[in-house]
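Pasting a predicted model and its sequence here:
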Amino acid sequence: MKACLLSLVAALASTATAQVQGKAFGFAAGTTGGGSATPQIPSSIAQLKEWLTDSTARTIMIDRTWDFRNTEGTTSGKCCSDNRTTKCPGGTSKGQAWIQDTCDAASGTWVDCTYDNAAKTPIDINSNKSLVGVGTKGVIIGKGFHVRGGKSNVNLNPQYVWGGDAITLDGADKVWIDHVKISLIGRQFIVSG
């Protein structure tokens, strides 16, 4: 009984300490995110997407890797192999072909390609959300975030990984991005405007 009680106390303490830390300043001053909403851990990709897009104020704890790859199928077609994106002199990257409608004949050629659909459609984060990574376990793979006209959004995911444009801000206000690692993305890290 004592061991069970100690385990429960430890679990609750780790959840409580994993909430939003610090206070936003500068352009993000006054950001509330999910406010005083009880921290919750999603149980599935569907639930994570639902919580990020619904109208309820939420503090969403990310305690594992959420891998969106292969969740929305793949597309085979033509991509543009352009010297600006597929030739990386001096680097270790092989670059990548572009998924687009046109291919500049002066610098690129059409090539066959297959790509994962999940990265092409970001998750539209609604207002009043805090997305908090728990330690180094908070990882999103294969999907980006889009914040459009939302207010008081907080994104505190310490291990954010790959997904189209990682974070897009479009007409949003009071967005606080803190302790976020962005890597292996399909295009741009943060897009605004």
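Received it, and whenever you're ready, just let me know what you need.

For the rest of this, base every contact and every neighbour count on C-alpha atoms.
Noted.

What are the buried residues along the helix ranked longest in the chain?
Secondary structure of the chain per DSSP state H: the longest helix is helix 2-17. By neighbour count on 16 or more other C-alpha atoms under 10 Å, the buried set for helix 2-17 is T15.

got a list of contacts for it?
P39 (C-alpha atoms under 8 Å, 6 or more residues apart in numbering).

Please apply the same query to stretch 170-187.
24, 27-31, 119, 146-166, 189, 192-193.

quick one on the thing from earlier: right, and the helix or strand after the longest helix of the chain?
Using DSSP states H and E, the next helix or strand after helix 2-17 towards the C-terminus is strand 39-40.

Okay, one more to line up with it:
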Amino acid sequence: MRTRPPRTHARRSALAAAVAAAATVAVLALPQQAGAAESSPVGFGAGTTGGGSASAVTVSTLSAFKSAVAGSTAKVVKVSGTIPLSGQVDIGANTTVLGVGSSSGFTGGGLRLKNVGNVVLRNLNISKAVGTDAITVQGSTKVWIDHNSLSSDRDHGKDYYDGLLDITHASDYVTVSWNTFKDHYKGSLAGHSDSNASEDTGHLRVTYHHNWFNNVNSRIPSLRFGTGHFYDNYVVGADTAVHSRMGAQMLVENNVFRSTKVAVTTNRDSETDGYANLRGNDLGGATTEISQSGSFTSPPYGYSAEAASSVASSVTAGAGAGKI
């Protein structure tokens, strides 16, 4: 009878490495669960790291928060509980702001990123920012806004609150993913004015994916001059959703629209129309107003768009604070 030679240390190491490699391949082959949080942004905001691996500091008061987010050194700031605001707090460069648990964040005001780079905002509840935006991104690059819950109410006039998320003044390379936008008139504006072409042209590259817009009247989003990729989003109860204007290029892909009047328009409100290409969407009876299709059909980054048939279930299960 043949006897098996004893396993040497080298053979055992080789076997262990082979098993580990096979396990890694198996894990990589598994599909991502619906709503599973990415560890880094997909889309135009790819490469945004915020505070990276800096030691986190946890704050629960406005004064501590303002101090913690100031400056441009790498920092991770965790917000515990709900902090009342009036107006906005400026966030410094190279910052991650992360809500603790499912209900931490801000009410009454919002956050502003002005002329900064490399900022991550995640897992925050921001509600009822009176007279201002819940989040303003102004003149800033490399931004990731992920798994936040942004809301107000529609009991007041449309200008009582401003936008839930406005991206302006040549901001660039932004990803907006897995957020909820709820009970609001003006959802997300990218490019604030028809007369700002000299500053905005060549910028305002924004990806929106897996967001849930629920009872938001319009600007889902409204984009001027820039390049927008809007995929795998769930829109419910809008008057006018995606609005491409002033020569903006939009790719609108595999989204679901329900109880929405106009899903996509390129020819409203501005003197110059925008461009839009549509593919794989479930319009749910909504109309479209496409005066011109554009040249933006292939985003310059890797991504995987799930079919529209599964978008509503994955987005409602996975979007918003408390889902990471």
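Thanks, I have the structure now. No experiment lies behind these values; they were computed from the predicted model shown.

Buried subset of the contacts of stretch 170-187 of the first structure as a PyMOL selection?
Here is the PyMOL command that selects the buried residues among the contacts of stretch 170-187 of the first structure (16+ other C-alpha under 10 Å):
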select buried, resi 24+28+31+119+146+147+148+150+151+152+153+154+155+156+157+158+159+160+161+162+163+164+165+166+189
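
I'd like to know which of the contacts of stretch 170-187 of the first structure are part of strands.
146-148, 151-156, 159-161, 192 (DSSP state E).

Dump those residues to JSON lines, plus distance to I182 of the first structure.
As requested, these are exported to JSON lines (distance: C-alpha to C-alpha, whole Å):
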{"residue": "H146", "distance to I182 of the first structure": "15"}
{"residue": "V147", "distance to I182 of the first structure": "16"}
{"residue": "R148", "distance to I182 of the first structure": "20"}
{"residue": "K151", "distance to I182 of the first structure": "22"}
{"residue": "S152", "distance to I182 of the first structure": "21"}
{"residue": "N153", "distance to I182 of the first structure": "18"}
{"residue": "V154", "distance to I182 of the first structure": "16"}
{"residue": "N155", "distance to I182 of the first structure": "12"}
{"residue": "L156", "distance to I182 of the first structure": "12"}
{"residue": "Q159", "distance to I182 of the first structure": "7"}
{"residue": "Y160", "distance to I182 of the first structure": "5"}
{"residue": "V161", "distance to I182 of the first structure": "5"}
{"residue": "S192", "distance to I182 of the first structure": "15"}
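
wait, which of these is closest to G138 of the first structure?
Nearest to G138 of the first structure among these: Q159, at 5.6 Å, using C-alpha to C-alpha.

Check the gap between the closest one and D124 of the first structure for me.
Separation of Q159 of the first structure from D124 of the first structure (C-alpha to C-alpha, to the nearest Å): 19 Å.

What of C79 of the first structure?
26 Å.

swap in S55 of the first structure?
12 Å.

between these two, which one's more packed in?
D124 (17 against 13; other C-alpha atoms under 10 Å).

Mind telling me what that one corresponds to in the second structure?
Alignment note (TM-score structural alignment): D124 of the first structure maps to D90 of the second structure.

nearest spatial neighbour of that match, skipping sequence neighbours?
R112 (4.7 Å; C-alpha to C-alpha, 6 or more residues apart in numbering).

residues touching the counterpart of that neighbour in the first structure, list them.
Alignment note: R112 of the second structure maps to H146 in the first structure; criterion TM-score structural alignment. With contact taken as C-alpha under 8 Å, 6+ apart, H146 of the first structure is in contact with 122-125, 167-170.

ok, those residues in the second structure: which stay?
Of those, the contacts whose aligned counterparts also meet in the second structure (both residues aligned by TM-score structural alignment, their matches' C-alpha atoms under 8 Å) are 122-125, 167-170.

Please flag which of these sit within strands.
123-124, 167-170.

Can you tell me which of the residues you listed has the most neighbours?
I167 (24 neighbours).

Residue in the second structure paired with it?
Using TM-score structural alignment, the partner of I167 of the first structure in the second structure is I135.

Pull the contacting residues for its match.
110-113, 163-166.

distance of it from V89 of the second structure?
Taking C-alpha to C-alpha, one finds I135 of the second structure at 10 Å from V89 of the second structure.

go on, Y185 of the second structure?
Taking C-alpha to C-alpha, one finds Y185 of the second structure at 23 Å from V89 of the second structure.

How about V174 of the second structure?
V174 of the second structure sits 20 Å away from V89 of the second structure, taking C-alpha to C-alpha as the criterion.
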